[in-house]
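> what's the 3D shape of this:
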Amino acid sequence: MKLKLTLLFSLVLTTTLLKAQDSLMIRKIYDEELVNGQCYGNLHYLCKNIGQRISGSANAQKAIVWGEKLMKSYGFDTVFLQPVMVPHWVRGAKEEGVIIQGKNRVPVHIAALGMTVATPKNGLTAAIIEVHSLKQLDTLGEKAIKGKIVFFNRPFDPRFIETIQAYGTAGDQRFAGPAAAAKYGAVGVIVRSLTESLDIYPHTGATLYVKDGVNIPAAAISTIDANKLSSMLKGSASIKFYFKQNCQTLPDAPSFNVIGEMKGTEHPNSFIIVGGHLDSWDLAEGAHDDGTGIMQSVEVLRILKVMGYKPKNSIRAVFFINEENGDRGGDKYAELAAQNKEEHIAAIETDLGGFTPRGFGFDGVSATTLQNINNNWGKLLAPYGSNVLVAGGGGSDIGPLKEKSKQVVLIGYLPDSQRYFDVHHTPNDVFENVNKRELELGAASMAALIYLIDQHGF
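Reported below is the predicted structural model:
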């Protein structure tokens, strides 16, 4: 009995000491970032000296060269590029959109959807029909749709607390709507921008065409103009719509993922990665989507490096290319990881903006493990506001790892989501809309979680 009590006391003491050690380390991580953080300055350079970084563009290549140089300047153990062939879509001259009601012509704000085709050289004019779902196309059928422009006007559902869920339920009209409308003979598509904000800024984003299907031009319209168009359609059946866009898809272009690594001292072929996507849409600077994510990712390694931390497992920061219109970077990373027989323990994706950190979502852990994560790490992260640790996580760049490595835990960084879709895929996604302290807190929270995973596993 005395031996059992002694062992129990020893276990409790060891656990207490470990938690105290973890708490001290996490405090040091935050102190380093909040006093000496560099991700905000790096983001400024990326946005102002390079700017938009659509896949296949000269600016994307500039960002790759700069990202590799930045990682090397921090003295990581290894910095390397992974070659990837990416789509090369070009927007061309600024789009034009007009509502036509008799002699009345009302200009509206539109932006071509990514990967869409151009209109005819002189633009496209046709009667327009409003729908609110893809299913409604099936109900209306070819007789009602053929020869018309389909106007998808389903707004965000405001009842979702997390705006990413509203984006998920509205997004099919953008990425699948044009292909679905083309099956019924539509000649073009206009999609309500994916945001709850009422403003004049159209939100671009990729659309997907069906192989061997008819490709029709598609554009996003600002929410204020979508409401205007809907109101005019209710008042008159004689509304037509004109739009002109000049985009084209060029041959695939060579590009790269950018990777920096701290080598593990005990398990060098076991990896914990943190990353975001280097490419961005072409309407602005790609500040929140996803400049903040890649700058936070490299900052995680910088923090640990400057603190002299020696990881048990290898830790990587990854700048994935081509998330916005192809996911080629994530696919290539997973493919090469499998070829090289790399064991991935965990992968964190940060692609929801650089807002105030709330926590993390986990995919690939049991309910019991998630409860243990909350019990053991929740109190450590609570003082920093990053202790929302919930089921469901990941991201499109790290998702392919799950197919290649069943044991990997996919983790999505969860910042406050209320403002993200105000700027997402718009001309407003600029450096000035990023808050320095929020960005730094996010970088520190990811560094803290990676430290805990590296020390304790799941």
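> When you work out contacts or count neighbours from here on, use the C-alpha atoms and nothing else.
Fine.
> number of nearby residues for Ser231?
11 (other C-alpha atoms under 10 Å).
> I misspoke; the intended subject was Pro427.
Considering only other C-alpha under 10 Å, Pro427 is surrounded by 17 other residues.
> this one next, for a side-by-side:
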Amino acid sequence: MKKPILALIACCIAQLSWAQQEDSLTIRRFADEVLTNGTAYENLRVLTKTIGGRLAGSPQMVKAEKWGEAALKAAGADNVYFQECKVPHWVRGEKEQARIISMRRDFVPPLNILALGNSVGTGTKGVTAPVIEVRSFEELEQKKDQVKGKIVFYNYPFNKKFIKTFYAYGDAVRFRGQGPSRASKYGALAVIVRSMSHSTDNNPHTGSTRYNDSFPKIAAVAIGLKDAEVLSKRIANDPGMKVFLRTTCQMLPDTIGHNVIGELRGSEFPNEYITVGGHLDSWDVCEGAHDDGTGCVQSIEILRSFKATGIRPKRTIRVVLFANEENGLRGGAKYAEEAKAKNEKHIFALESDAGGFTPRGFTTSMEPDKLRKVQGWSGLFLPYGIYDFSEPGGGADITPIHNQLGTPMAELSPDSQRYFDIHHAVSDNFEAVNKRELDLGAIGMGALVYLIDKYGL
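Below you'll find the predicted structure:
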């Protein structure tokens, strides 16, 4: 296979202009450094295996911030500092419990659930109530007179027809975010939400919910997909059954967190900034490898490899390990707030927060002329399997700076087929990350940063 690959690279280079051929060689030198001497995978191992889940407000959050500082210094950053921000402090409490209660004598194992982030608990005694199943908000409205005193079960599956699985997530996630308050409006005692996944296992997938303060806050949990089917069939065949549900989560007062920032100082325009990063926090039930340890270590690797290969940027490259993306987005908001207050000039922002799988392209949000310029470089990315610049988008942490300063933004777009198998679930661990895929993502990100730094937008 080696000769065909070399032939493809040679063909791609031959079709480029002289300037692009020079850029191609620079990117190749950077790629070789990442592939042969890269530290991203080892950095990820340390982050996930020695710290683990890093939910905002937790002791692991503090440990992760110190890890980020050390990793950026080791990568050769010219300047490393913390940017303070207030973050929410939600705690899960004791292990969640859910089981079917029935007059039948058959045994049904406990249901596999996780409390949704930012949700309230049921109290130590739990809640026991009949369950009403709905598959849409329209159905909830139709059955609103039946909801009072019951547990609402949102059983809305991922749409399997979407090839790009983020569309399925975007379609279904409204039940996690809005579901508890919309059920509470009609007197529900709690909600159970089908996990945001199309996996074949039974792991529940957590994630944050958002309460509408106009209605009482009620307990909310996600349920594994196999148990979602068990519960659905039981509701249909056992009208008298109930579910016992117990969670002890609670929201504590806000605490202090930090964005961890490392800079590679620009040689010509040091007061112009290119931001590249991922979010350092993760859910507490997993190691947060793909979400978003990979984005953090890929960003650090860009800085390290630029230094190692002698790529001296014109503009200041800022690697930002954002705080509190998962249940508050406080880090991204703070970064934009300070940039605006200081009247900083931000040329571009790039994030990796869609997993560390094989890179396919970038989603972008920028003016058409700028996007055409980026698409004009597409030939430089083809040797690394990156070809898709067609989709709109951008990372959650950099959206505030895009909205407030008008900064063009992009997000690495890896192959998404496996992402929602593990997203926000116990299976998001170090072992789920492939080193080659992780490194290729860093190469794609680094190439885009290099080109925008050199030519601007």
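> Could you check how many residues crowd around the aligned partner of Arg27 of structure 1 in structure 2?
For Arg27 of structure 1, the aligned position in structure 2 is Arg28, judged by TM-score structural alignment. Look at Arg28 of structure 2: counted by other C-alpha under 10 Å, it has 17 neighbours.
> how much does the helix or strand containing Arg28 of structure 2 stray from structure 1?
Using DSSP states H and E, Arg28 of structure 2 sits within helix 18-37. Compared with structure 1 after fitting, helix 18-37 of structure 2 deviates on average by 0.7 Å (mean C-alpha distance after the TM-score superposition for structure 1).
> Likewise for stretch 435-455 of structure 2?
With mean C-alpha distance after the TM-score superposition for structure 1, stretch 435-455 of structure 2 averages 0.6 Å from its match.
> buried sites along that stretch?
Under the neighbour-count criterion of 16 or more other C-alpha atoms under 10 Å, stretch 435-455 of structure 2 has 435, 437-453 buried.
> Next: stretch 425-437 of structure 1.
Buried residues in stretch 425-437 of structure 1, defined by neighbour count with 16+ other C-alpha under 10 Å: His425, Thr426, Pro427, Asn428, Asp429, Val430, Phe431, Val434, Lys436, Arg437.
> Kindly reformat those residues as CSV and extend each row with secondary structure and distance to Val274 of structure 1.
Converted to CSV, those look like this (DSSP: H, G, I helix; E, B strand; the rest coil; distance: C-alpha to C-alpha, whole Å):
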residue, secondary structure, distance to Val274 of structure 1
His425, coil, 23
Thr426, coil, 25
Pro427, coil, 27
Asn428, coil, 26
Asp429, coil, 22
Val430, coil, 23
Phe431, helix, 22
Val434, coil, 20
Lys436, helix, 20
Arg437, helix, 20
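> Of these, which is the nearest to Tyr309 of structure 1?
Checking the buried residues of stretch 425-437 of structure 1 against Tyr309 of structure 1 with C-alpha to C-alpha, the nearest one is Arg437 at 23.6 Å.
> For that closest one, give me its contacts.
Arg437 of structure 1 is in contact with Leu34, counting by C-alpha atoms under 8 Å, 6 or more residues apart in numbering.
> what does Ile235 of structure 2 give?
Val131, Ile132, Glu133, Met241.
> and the second one, what pairs with it in structure 1?
In other words, Ile132 of structure 2. Under the alignment by TM-score structural alignment, Ile132 of structure 2 pairs with Ile129 in structure 1.
> Need the nearest residue in space to that match, chain neighbours excluded.
Distance criterion C-alpha to C-alpha, 6 or more residues apart in numbering; nearest residue to Ile129 of structure 1, sequence neighbours excluded, is Val150 at 5.2 Å.
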